[in-house]
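Chemist: how does the following fold in three dimensions:
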Amino acid sequence: MTEDDRRWPDPHATDTVRRFLRRHRRAVDTILTSARLDGLDELADAAAEYAAAPEGPCTPEGAAVAFAIAQHAAVAYRTGARREREFIDRFVDSWMIEHGHDFVTAVAEARRGVRVEEPDPRAGRMTPWLRLAAADEDGSAADEALIRRVRDRLAVVAESGEEGTSHIVTEPKSITTDQIRRFEAAMVDGRRWRVAAHRRLVLEDPALGQLARRLVWARFDGHGAVVGTFRIEADRSLVDVGGTLVELPGEALIGIVHPIHLGDSVDAWRNSFGDTGLRQPFEQLTRPIYRFTPEESESTVLHRFTDRQVRTDRLFALQELGWEVTREALYRRLTPTREVTVTLDPGLEGGYRYEPERQRILSVELRGGTFGILDAVTASELILQLERPAA
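Modeler: All right, here's what the predicted structure looks like:
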């Protein structure tokens, strides 16, 4: 067993899996359509349900079929044993976090029973297709790769004597800049954890538990609305802004709350953290909040930035926030169909040494709708990210 097997599950694994399945949605839909034509409607529906929401209610069979299709669709992206292992681990980590270890074992077993086959024009198969493996059929290399990884990863749990993962990593951890960035990204992107997964992956981690204590958290309903807010005490108990103990049901969704969701309670939370003496690792309670004007909400152009001067070095820093930097413009994809473009003058030459000190913003435009269709957090963060280089 390697040290890699003993690591904690990646708390962002589900986000990675979700993005991957969206990227290969056409391949998934094509194979599931073929499966329905072959009478495998129930299996296809289960796989479609998992592909749409890997963190939601689903069956091991559905996850196994979606994973098998993912293995087939992404073969060009995996070269070598290490890349194959990393690919599988993203799914295994997500299954552990969202559904538990029994679910992981069930998926590995279900994976034995499905095959994704190449097109066979002579048999009338013009696209990849799904079939059920025969009872006496030997396992394929693809499903055996998953089974081996699951066996290695869950062996650690068996050594600890319990399902929890608190013994996977025993050495103390220190807080890193990357961990802080990930928590800030979780607040901005709306990352949610189930209560058990949050306790296992965050509260019981020596470093992440320290970070968690210095932030305000919230319980969210299925529509993303805040049900209640709380902070975390040193003993891992949860208390509201007034210090009253908070109990959460096991199926609750929790996340780092964005200040735009706190409303009038933000001042009370600031006072609460002032009393504890805890410093926040990034701007949460003091984070600037922005909103579109009515005119901006109905437009595809954000005129407030037109002709603004921005420091060139700060534009390159936007790459850490997901922006793509090209010669003439900056791009930020918000959804598969919506993208923001920031057009610049005189443009970028390819390196700090050769760049002018300042750029002029010619326009900020949204493709895929008007700015009013963006949710409040996305809108506020978009304006904040562009305001800072222009300061």
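
Chemist: hey, let's count contacts and neighbours off CA atoms from now on
Modeler: Noted.

Chemist: what about the strands in the stretch 101-250 of the chain?
Modeler: Remark: strands assigned in the stretch 101-250 of the chain by DSSP state E, counting those that start in this stretch are 114-117, 129-132, 193-194, 217-220, 226-232, 238-239.

Chemist: buried stuff in the second one?
Modeler: It refers to strand 129-132. By 16 or more other CA atoms under 10 Å, the buried positions in strand 129-132 come out as 129-130.

Chemist: now what about it, what contacts it?
Modeler: 31-32, 34-35, 113-119 (CA atoms under 8 Å, 6 or more residues apart in numbering).

Chemist: mind putting those into JSON lines with distance to Val266?
Modeler: Output for the contacts of strand 129-132, formatted as JSON lines (distance: CA to CA, whole Å):
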{"residue": "Ile31", "distance to Val266": "49"}
{"residue": "Leu32", "distance to Val266": "47"}
{"residue": "Ser34", "distance to Val266": "52"}
{"residue": "Ala35", "distance to Val266": "51"}
{"residue": "Gly113", "distance to Val266": "53"}
{"residue": "Val114", "distance to Val266": "52"}
{"residue": "Arg115", "distance to Val266": "53"}
{"residue": "Val116", "distance to Val266": "52"}
{"residue": "Glu117", "distance to Val266": "55"}
{"residue": "Glu118", "distance to Val266": "56"}
{"residue": "Pro119", "distance to Val266": "58"}
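
Chemist: now the buried members of the residues you listed.
Modeler: Here, 16+ other CA under 10 Å leaves 31-32, 34-35, 113-116 buried among the contacts of strand 129-132.

Chemist: I have a second one here; can you model it like the first so I can compare?
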Amino acid sequence: MDDATYGYRAGFIVEGMDRLVERIRETEAEGEAKYTRPIPPPVTPVPAVGTSPEAALEWLDRRLDRDGFGGFFCYIYDSWFTGVTWQPEPLALILWEKTVPLLALSGVRHDQTAAMVVRFGERALPGLVAIVAAEPEDKLPHVLKVDAAALTPIAARAFHRTKRARPAAVAWLRAHPRTAALRLLPDALGAPGPERDAADAALRFLASEPAGRAAFDAAVAAYAAIDPRVPEAVVSGVDSDPLDQVPVKPPKLPPWLVPAALPRPVLLAGGTLPNAAITAFCEMLAFSSPLTPYAGIAPVRAACTPESLDAFALAVFQSWLAAGANVAGEWAMRTLALIGGDACARDLTRQIRAWGQAGLKPRGKAGIAVLAGIGSDAALMNLSALAEKNPLLQLREAARDAIADAAETRGLDAVELADRLSPDLGLDARGGLDLSFGTRHFRVGLDETLRPWLRNADGQRLPALPRATKTDDPELAKQAAKLWAGLKKDAEDAGRLQISRLETMLATGRRIGPDVFQPFFAGHPLIRHLAGRLVWGLYEDRLATTAPRVAFRLAEDLTATDAEDAALDLDLAALDGVVGLVHPLHLTPDTLAAWTALFADYEIAQPFPQLAREIYAFTPAEAAASATDRFDGVRVAGRRLRGLRSQGWSSDTASEHVCSVQRPTPLGGADLFAVLRFEDGLWHRSGPEGDEVQALRALTLTETGWGASTAHRFGDLDPVTASEILRTPSLLAATGGE
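Modeler: Below you'll find the predicted structure:
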């Protein structure tokens, strides 16, 4: 690889154990010379010339372990770890078992795992087990052929505790049912604790499938030959009725939770849960997890109204927060995934943002996992909002991972999932909502930014929902006020997200099929308010260079009309082609003028610039190059560089501190990026650092994200892509640093 482009060093190989002392001394000296920060000295002196290989290896073992590996000096040995599979035998095994530095520095490629197992057999197992335990989601799929009892607890824990690692754990358990059953049975019959819970869950899964059942029964018989009490213990444990699989001692409810003070779940058959049942329900929730919920929770969910369970879960969660949100009570947050709904999703999202502001990464990640567990459209919408905007990079990445998991489950990518998850916010088929005070009635609609508005029965626009009067039904008025308040909050969040999503669609030229456009855009109760204010095109294909075969807008009755407001004979559910937002560059000047006049005549405000979108082009000199300094030195407020995602740009990197934004720019079969650099950089986390004025630097077309492309030029881009790439820095430059 090109070192100048990637900053990559090939693995360093010690030629033989007789050269170990020499190479250690060279590496330590190189570190002292290379880094400006001082390298922490070892506890014992660097091996002198003439030291035996065995003594030098012991010294290196201490240096990479007990000397506190993980400080800055660790990077002087990174190339040793990169070449671990080719090192002399004793050195390779020492390095292989240094899990923390091995993963932190070079990572462990899947070919390295196979190479170490082939080369060393069982001697590679301790290091392999430690590596898989550290990263089960990534590493378990690549050890499916390794039949080792030591991997079994890792697979069981992954199955029991980690949603993302569960598919790999299932695959490993199915591949090695006999090994798994023999190794897990003692844990499942052992003392209560996390290991027993994981073993119990994994064995119950194995016993539910024919091959696993046979292996499980064989393991029981094998242990019964040693201890006749094993079969009886199994009947009362793994093979017991799911409703009987409860802790020996039910968890003691914390002082901050008073079951009788919680809102009572309402029974579908009428009435509410009594106090004793509420207390028992709280105990069930306390020892359950969203991944392996106690069997008794499902009957309660089936018997109660979803709205009342949502309120109940929210009250438990808020009680925990009010008491300080200690770790021991984190089950209160997991309760939201077990029985919560949209109200819980909204409240949890606000709390995750607060945790992000406070820098509480572990708590924020746990909250994102729970939000994903709620799984409703509103929960996934809020996950999408967190993925777009959150003070901490790690929380944004966690939210994106959760969305990717949800998309994979449905056989979609994250963008396709987002198309299908726009919330309807309780709006009716006409995209509005009727509110009733009994004697008075109001109609809710939404404007071009999805802000709700109100009209009374006479059609008069109201500034706010009126207060209830003596002639109104108090319960209906209270219900209407609650609906109105919730809609305003949800519409505000949805508006930012959905408008950004549609502008990204325009900026990137993304096209969708009619099976997506009609139900999730044109006919969607919420998105129709935005879709009807934009010009759409029917295209032959998904290529950015293809102009629309026909352009249309959606009338109030969802029929398609042209620039003259004439109806078009288009069946939106069975269009021949794909649909996308029309870029002005795909319209002739006369057609663009006709559309602009039509929208002006009807006073249709667009949610973002489409017909009036600014157009830019590279100069001939720029078109012949892959980098331009057109914007070099332009001063821009740092806060403006944070909000470019709607224009197709991303500032996410592996670091909290970033000095560039980039935009995917596919060209033929090449995956290119347009990269805009700036100084002095900004932080993803909240705070004043980075919000001060930044200086723009080069705009570059690149394959790698770093060096300018040598194979492609700006002139290779289609006019729409070129215009969109230039539009962002041009608009930034126009702000003048404000």
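
Chemist: nearest to Trp323 of structure 1, out of the strands of the stretch 101-250 of structure 1?
Modeler: Of all the strands of the stretch 101-250 of structure 1, it is strand 193-194 that lies closest to Trp323 of structure 1, at 26.0 Å by CA to CA.

Chemist: whereabouts in structure 2 does the closest one align?
Modeler: Under TM-score structural alignment, strand 193-194 of structure 1 corresponds to residues 512-513 of structure 2.

Chemist: what about Gly139 of structure 1, neighbour count?
Modeler: For Gly139 of structure 1, the neighbour count with other CA atoms under 10 Å is 16.

Chemist: how about the helices of the stretch 601-738 of structure 2, start to end?
Modeler: With DSSP state H, counting those that start in this stretch as the criterion, the stretch 601-738 of structure 2 has helices at 620-623, 719-734.

Chemist: quick one, which of these gets closest to Leu371 of structure 2.
Modeler: Nearest of the helices of the stretch 601-738 of structure 2 (CA to CA): helix 719-734, 33.2 Å.

Chemist: now the closest one: buried residues?
Modeler: 719-730, 732-733.

Chemist: now the longest strand belonging to structure 1: how far from the chain's centre is it?
Modeler: Counting residues, the longest strand found in structure 1 (DSSP state E) is strand 358-367. In terms of CA atoms, centre = their mean, to the nearest Å, the centre of strand 358-367 of structure 1 is set 28 Å apart from its chain centre.

Chemist: follow-up on the earlier one: which of the strands of the stretch 101-250 of structure 1 sits closest to Asp15 of structure 1?
Modeler: Among the strands of the stretch 101-250 of structure 1, strand 193-194 sits nearest to Asp15 of structure 1 (CA to CA), with 11.4 Å.

Chemist: mean shift between that closest one and structure 2?
Modeler: On superposition with structure 2, the mean distance recorded for strand 193-194 of structure 1 (mean CA distance after the TM-score superposition for structure 1) is 2.6 Å.

Chemist: what's that strand packed up against?
Modeler: strand 253-256 (3 or more CA pairs under 8 Å, 6 or more residues apart in numbering; DSSP states H and E).

Chemist: need the contact partners of the strand it packs on.
Modeler: By CA under 8 Å, 6+ apart, the residues outside strand 253-256 of structure 1 that reach it are 183, 186-187, 190-195, 198, 215-221.

Chemist: ok, now with 6 Å
Modeler: Outside strand 253-256 of structure 1, the residues that touch it by CA atoms under 6 Å, 6 or more residues apart in numbering are 187, 192-194, 217-220.

Chemist: out of these, who's nearest Arg287 of structure 1?
Modeler: Of the contacts of strand 253-256 of structure 1, the one sitting nearest to Arg287 of structure 1 (CA to CA) turns out to be Met187, at 11.7 Å.

Chemist: so who does that closest one touch?
Modeler: 256, 258.

Chemist: mind redoing it with 10 Å?
Modeler: Contact analysis of Met187 of structure 1 by CA atoms under 10 Å, 6 or more residues apart in numbering lists 181, 217, 255-259, 284, 377.

Chemist: cool, and Thr152 of structure 2?
Modeler: Thr152 of structure 2 sits in contact with 129, 158, 169, 172-173, 176-177, 179-184, 199, 202, where contact means CA under 10 Å, 6+ apart.
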